[in-house]
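> Provided below are the primary sequence and the corresponding predicted coordinates.
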Amino acid sequence: MKHNSAHLGSQKHTSRVFRRRTAAGGATGVVFLAAALLLQQVPAFAATPVNLGTATSYSVLAGTTVTNTGPTTLQRDLGVSPGTTITGFPPGNSAGATHAADAVAQQAQSDVTIAYNNAAGQPLTTSVTGDLVGRTLTEGVYGSTSSLGLSGQLTLDGQGNPNSVFVFQAASTLITASASSIILTNSAQACNVFWQVGSSATLGTASSFKGTILALTSITVETGATVEGRALARNGQVSLDTNVFTSPSCATTTATATTTATATETAAATTSATTTPSPSPTATDTTTPRANETESTPSASAVPLADTGGLGRNKGTNIDTAVSPSNGGLAVFGAIAAALAVTTAIVFAVRPVAGRRRSSQE
């Protein structure tokens, strides 16, 4: 009997050790799984709208002079500061006000400087260089350590989000070729496209440009080029020649209603699919909430983010990009550490309960 008791005690001890090791291994697995899922869903760094302040009301604003040839039309204001010279209006026409070296133009130039620094300081989504022709880009911050050019067509895809923002950072020049064009698709809007240029920008003959140019030096808009946006030069001139500037006003439509409806429909479908039929033919349908009950609807954040293979908030991020210190990778590690801490706390909070259950069973 003593031998059997000792044998049973040994078995119980072995069983407890095995269960503890299994539980510890399971906890570790949960922690690593949580970390892997978090890394997959950390979004790429997204662009934020550049606040133009009082410069928002301008089609053209220069630092030294504005010159124009031909019947250029501006839908918004025209200004220069600290320079005083504006020539070629008429035959050019500005539908807005004209400000030359007055307090209004001075304030606008001050706001352009702030906006320029904001655009230049946003963390990269990805690096680009040279010619952007033939590319389709989703929202984000695209930076070049040298020049940017466009010899043909560039497509900016808003992916159904009218609030998607595109920021381009060129360390030196921006040059677009004759007849080049920027196409906006899937709710992308010119009001949310910004080009920060470290020296000067040139828009080619008969080209079609979208967005606001924030140039450190000068901007040249060649014959017949059209701009849905603004030409804002901090320190140099803006040269125009038979151009058309239209205002890049933003639509106010948002995707909130669609997201909420989708989440509600998903919750309803899940409730219907998981309801167990009552064995009694006269029982009431349990999927219909009673008058004193409220039905829980998951928040839009509970809906998984779709990976469409591009860049932006709605995609999974390349791990190299996510953890790069230059792209704010320390913030990502902080988020991962927080998630791991929460997961570990949950695991170790559950273990004592499991231990008490095992003890009662033994």
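Done, it's in. Residues are numbered from 1 along each chain as shown.
> please count neighbours and contacts with C-alpha atoms only from this point.
Will do.
> most centrally placed residue in this protein?
residue 46 (3.1 Å; Cα atoms, centre = their mean).
> ok, now which ones touch residue 172?
The contact partners of residue 172, taken as Cα atoms under 8 Å, 6 or more residues apart in numbering, are 145-148, 197-200.
> narrow those residues to those that are buried.
146-148, 197-200 (16 or more other Cα atoms under 10 Å).
> among these, which are in helices?
Members of the buried ones among the contacts of residue 172 lying in helices (criterion: DSSP state H): none.
> and which of those residues is nearest residue 99?
Among those, residue 200 lies closest to residue 99 (Cα to Cα), at 22.5 Å.
> could you measure from that closest one over to residue 192?
21 Å (Cα to Cα, to the nearest Å).
> again, but for residue 97
Distance of residue 97 to residue 192, given as Cα to Cα: 24 Å.
> and what of residue 96?
The spacing between residue 96 and residue 192, counted by Cα to Cα, is 21 Å.
> between the two, tell me which one has more neighbours.
Just comparing residue 96 and residue 192: by other Cα atoms under 10 Å the higher neighbour count belongs to residue 192, 24 against 14.
> what residues are up against that one?
Residue 192 is in contact with 49-50, 163-166, 211, 250, counting by Cα under 8 Å, 6+ apart.
> and the buried ones among those residues, selectable in PyMOL?
For the buried members of the contacts of residue 192, the matching PyMOL selection, counting by 16+ other Cα under 10 Å, is:
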select buried, resi 49+50+163+164+165+166+211
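> out of the contacts of residue 192, who's nearest residue 129?
residue 166 (15.7 Å).
> any idea how far stretch 184-202 is from the chain center?
14 Å (Cα atoms, centre = their mean, to the nearest Å).
> I'd like the distance from the longest helix out of those in the chain to the chain centre, please.
Determined from DSSP H, the single longest helix within the chain is helix 2-41. How far helix 2-41 lies from its chain's middle: 43 Å, per Cα atoms, centre = their mean.
> same thing with stretch 48-56?
For stretch 48-56, the distance to the chain centre is 17 Å (Cα atoms, centre = their mean).
> quick one: end-to-end distance for it.
Terminal-residue distance, stretch 48-56 (Cα to Cα): 16 Å.
> ok, second structure coming up, stack it against the first:
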Amino acid sequence: MKIKNLFTTFAMAMVVLFTACSSDDETQTSPAPSVVLTNPTNSESNVARNKVITVNFSQAMEASTINASTFTVKQGTVSVVGAISYSGTTATFIPVTSLAAQTQYTVTLSTGVKNLEGKALATQMQWNFTTSANAAGLSAVALGAAGNYVILAKTAINNVPTSAITGNLGLSPAATSYITGFSLTDFTGYATSAQITGKVYAADMVSPTSSHLTTAVDNMITAYNNAAGRLTPDHLELGAGNIGGTTLNAGLYKWSGTVTIPTNVTLTGTADDVWIFQIAGDLNMSAATNLTLQGGAKASNVFWQVAGETTIGTSSHFEGVILSMTGITFQSGATFNGRALAQTAVILDGNTVVQPQ
């Protein structure tokens, strides 16, 4: 009997012990996750248009639950396309293109976001922010004396008549003989042509033309290096180099190879907005294709830094300042509002070229 009572007492003690442990385990279960910090914050204004949106959680989350369905950014009812990632306790949303100017956006985290134990956010999180007028930190490329020319080249400017050009032409260190197809009339220090509303300058003309051109070419190279040296692009390898059919907000764009424009492209922004396109390869625009500006965007604030060759296709229309390491070719009937600044030659074929306002 004593032995039987002893086992009974032991069994009851074990029941009490296991019950206590079970109760302790339940009380130690982690609380539901919460959001402890957002950037930008709720109702924040003047937010950079290239802003990386971040959310910090109170605990580690299950990365697979943070995706395009559970972490959204919208302008009204229109979703913003972005790259979503998660590391540590921070979720990140990087818009594919710059956000619109002076526009309110809404960020939402649904209860589909869960922690490592599968416990969801207690409630859906939602907050708003408003963007600034300009793309943050992006200023126009200073052209210096190169801005005195609608076409500036080092080795040649060749034209198949008849073109219509508004603005000055400059060539240095090559001589006047390397400017062809314009039927030039020589004056002291410059020349004119019936195809040009402006003057033509070359390195072999009398002083001070030669020294002015030397300065302009130096400034052109400085401007090219400035554009190429801009850091932290807003958009990297957009469209794998094919930007046809896109509408592009202001910002810094970068590609490691060639960029093609097979169909129409629109740049949309204000008169103060700046676009810089860093292209390590060629820039090729197809025939009968248009690049247009809207919303007050200005060609003088659009910069195409091209390490390779630039070709604007037959009957196409292009806008902006082309800073080319090598040649710029306008094929038959192409029109251009901007400046063609080439470190080799500019080739024309019955084109209309107008310097930007």
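Here it is on my side, so go on. Quick caveat: nothing in here was measured; it's all calculated off a predicted structure.
> rewinding a little: which ones among the buried ones among the contacts of residue 172 of the first structure map onto strands?
Judged by DSSP state E, these include 148, 197 as members of strands.
> would you reformat the buried ones among the contacts of residue 172 of the first structure as CSV and include distance to residue 8 of the first structure?
Below are those laid out as CSV (distance: Cα to Cα, whole Å):
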residue, distance to residue 8 of the first structure
146, 76
147, 78
148, 77
197, 79
198, 80
199, 83
200, 85
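> tell me the one of the buried ones among the contacts of residue 172 of the first structure nearest residue 92 of the first structure?
For these, the nearest to residue 92 of the first structure is residue 200 (22.7 Å; Cα to Cα).
> alignment lookup: that closest one to the second structure.
Taking TM-score structural alignment, residue 200 of the first structure has residue 309 as its aligned residue in the second structure.
> give the contact list for its match.
Going by Cα under 8 Å, 6+ apart, residue 309 of the second structure touches 281-283, 324-329.
> ok, 6 Å please
282, 326-327 (Cα atoms under 6 Å, 6 or more residues apart in numbering).
> likewise for residue 145 of the first structure?
residue 171.
> what do we get in the second structure for it?
So, by TM-score structural alignment, residue 145 of the first structure is matched to residue 256.
> mind checking how far its match is from residue 234 of the second structure?
14 Å.
> longest helix of the second structure?
When the second structure is parsed with DSSP H, its longest helix is helix 2-27.
> report the buried residues of that one.
Going by 16+ other Cα under 10 Å, helix 2-27 of the second structure has no buried residues at all.
> about what we covered before: quick one: the contacts of residue 192 of the first structure as TSV, columns for distance to residue 15 of the first structure and secondary structure too.
Converted to TSV, these look like this (distance: Cα to Cα, whole Å; DSSP: H, G, I helix; E, B strand; the rest coil):
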residue	distance to residue 15 of the first structure	secondary structure
49	60	coil
50	63	coil
163	58	coil
164	57	coil
165	59	coil
166	60	strand
211	69	strand
250	67	coil
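> show me which of the contacts of residue 192 of the first structure is closest to residue 320 of the first structure.
residue 166 (21.6 Å).
> ok, the equivalent of that closest one over in the second structure - contacts?
Counting by TM-score structural alignment, residue 166 of the first structure corresponds to residue 275 in the second structure. Taking Cα under 6 Å, 6+ apart, we find residue 275 of the second structure in contact with 250-251, 302.
> of these, which is the most crowded?
Among these, residue 250 has the most neighbours (other Cα under 10 Å), with 29 neighbours.
> wouldn't that residue be in contact with residue 271 here?
No - at 10.6 Å, residue 250 of the second structure does not count as touching residue 271 under the criterion of Cα atoms under 6 Å.
> still on that earlier bit, among the contacts of residue 275 of the second structure, name the ones in strands.
Per DSSP E, the contacts of residue 275 of the second structure map to strands at 251, 302.
> distance to residue 21 of the second structure added to the contacts of residue 275 of the second structure, as TSV?
Listed next are these as TSV, based on distance: Cα to Cα, whole Å:
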residue	distance to residue 21 of the second structure
250	61
251	59
302	69
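> residue 12 of the second structure: which of the contacts of residue 275 of the second structure is nearest?
Using Cα to Cα, these come closest to residue 12 of the second structure at residue 251, 73.3 Å.
> so how far is residue 18 of the second structure from the closest one?
63 Å.
> likewise residue 295 of the second structure?
Counting by Cα to Cα - residue 295 of the second structure and residue 18 of the second structure are separated by 72 Å.
> where does residue 194 of the second structure fall, secondary structure wise?
Using DSSP states H and E, residue 194 of the second structure falls within no helix or strand.
> equivalent analysis for residue 264 of the first structure, please.
Going by DSSP H and E, residue 264 of the first structure is in helix 256-274.
> which residues of the second structure does that helix align to?
Against the second structure, helix 256-274 of the first structure falls on no residues (TM-score structural alignment).
> same question for stretch 110-122 of the first structure.
Stretch 110-122 of the first structure maps onto residues 218-230 of the second structure, going by TM-score structural alignment.
> what's in contact with the matching stretch?
With Cα under 6 Å, 6+ apart, stretch 218-230 of the second structure has contacts from 143-144, 146, 278, 323.
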